[in-house]
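Peer 1: Sequence and predicted structure are below.
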Amino acid sequence: MIKIYHNPRCSKSREGLNILAESGQDFQIVKYLDLPMEKEEIKEVLSLLGISAEDLIRKNEKVWKENYKDKKLSEDELLEAMQEHPKLIERPIVIRGEKAVIGRPSDKIKDLF
């Protein structure tokens, strides 16, 4: 089963959703702003992506600039920030089995098929 961490207000996330819909494959939509991920789930996603917590953070978000920008944060503190402020998480994230991609650009999602 394919899973997409989706933000309906994000154009890239909507593009990713369209790619999945056009693929004809079954997928699950996770609206992670409505139901924030737990730290363990974020860790699992990071592991599948093969990146650090810092690489998953949207640093242009207002909440990042106002609260975290010039601070030296540990991996755990970054995970807590993403759990508390899910808007900080890059999107969309698409997972299929043991593979995951951040759908920026959207065509990266097609690499999972």
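Peer 2: Happy to help now that I have it.

Peer 1: Going by C-alpha atoms from here, please, whenever you check contacts or count neighbours.
Peer 2: Fine.

Peer 1: Quick one: the helices in this protein, in order.
Peer 2: When secondary structure is read from DSSP state H, the chain shows helices at 11-23, 39-49, 62-67, 75-84.

Peer 1: Presented hereafter is structure B, for comparison with structure A:
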Amino acid sequence: MAVTLWHNPRCSKSRAALALLEDKGLAVDIRLYLQDAPDAEALREMLAALELPASALLRKDGAALKDRPEAEIIAAMVETPALIERPVVRIGERAVIGRPTEAIEDLL
């Protein structure tokens, strides 16, 4: 089972997500999304797996973008990946934002 984690090691929720996945014995493909920013296609694929609009993946810092068109929000997240909420966990074709961490349990 392929498990991908969009991870920021400085974030306690992201570290908790990684610990949970590792405790379950899962091999995790970690994407340090702040250093290896997803492109627009990767964001659209993740949004499809999340079954959410781009605005739902924005951190609070990006609240001013919430009412912008989808393409503008995605472009802003490509340009400034710190706008992306974390952690994001994808297993197969499904994904969740790991806030709260229990959301990851539901995915498993």
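Peer 2: The structure has been received and is ready for your questions. Keep in mind the model is a prediction, meaning the values are calculated, not measured.

Peer 1: Out of the helices of structure 1, flag the one nearest residue 104 of structure 1.
Peer 2: Taking CA to CA as the criterion, helix 11-23 is the member of those that comes nearest to residue 104 of structure 1, at 7.0 Å.

Peer 1: and that closest one, how far from structure 2 on average?
Peer 2: After superposition onto structure 2, helix 11-23 of structure 1 sits on average 0.5 Å from its aligned residues (mean CA distance after the TM-score superposition for structure 1).

Peer 1: From the chain's centre, how far out is that helix? Work that out for me.
Peer 2: Centroid separation between helix 11-23 of structure 1 and its chain, computed with CA atoms, centre = their mean, to the nearest Å, is 14 Å.

Peer 1: And for stretch 73-91 of structure 2?
Peer 2: Relative to its chain's centre, stretch 73-91 of structure 2 lies at 6 Å (CA atoms, centre = their mean).

Peer 1: Find me the equivalent region of that stretch in structure 1.
Peer 2: The aligned range for stretch 73-91 of structure 2 in structure 1 is 78-96, by TM-score structural alignment.

Peer 1: Quick one: the helices of structure 1 as TSV, columns for distance to residue 93 of structure 1 and mean neighbour count too.
Peer 2: What follows is those, written out as TSV (distance: least, CA to CA, whole Å; neighbours: other CA atoms under 10 Å):
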stretch	distance to residue 93 of structure 1	mean neighbour count
helix 11-23	8	17
helix 39-49	8	16
helix 62-67	19	13
helix 75-84	14	18
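
Peer 1: For the match of stretch 73-91 of structure 2, measure first residue to last.
Peer 2: Taking CA to CA, to the nearest Å, stretch 78-96 of structure 1 runs 25 Å from one end to the other.

Peer 1: Run through who's touching it.
Peer 2: Applying CA atoms under 8 Å, 6 or more residues apart in numbering, the external contacts of stretch 78-96 of structure 1 come out as 1-7, 10, 12-13, 16, 32-33, 36-39, 42-43, 48, 53-54, 56-59, 61, 63-64, 100-104, 109, 112.
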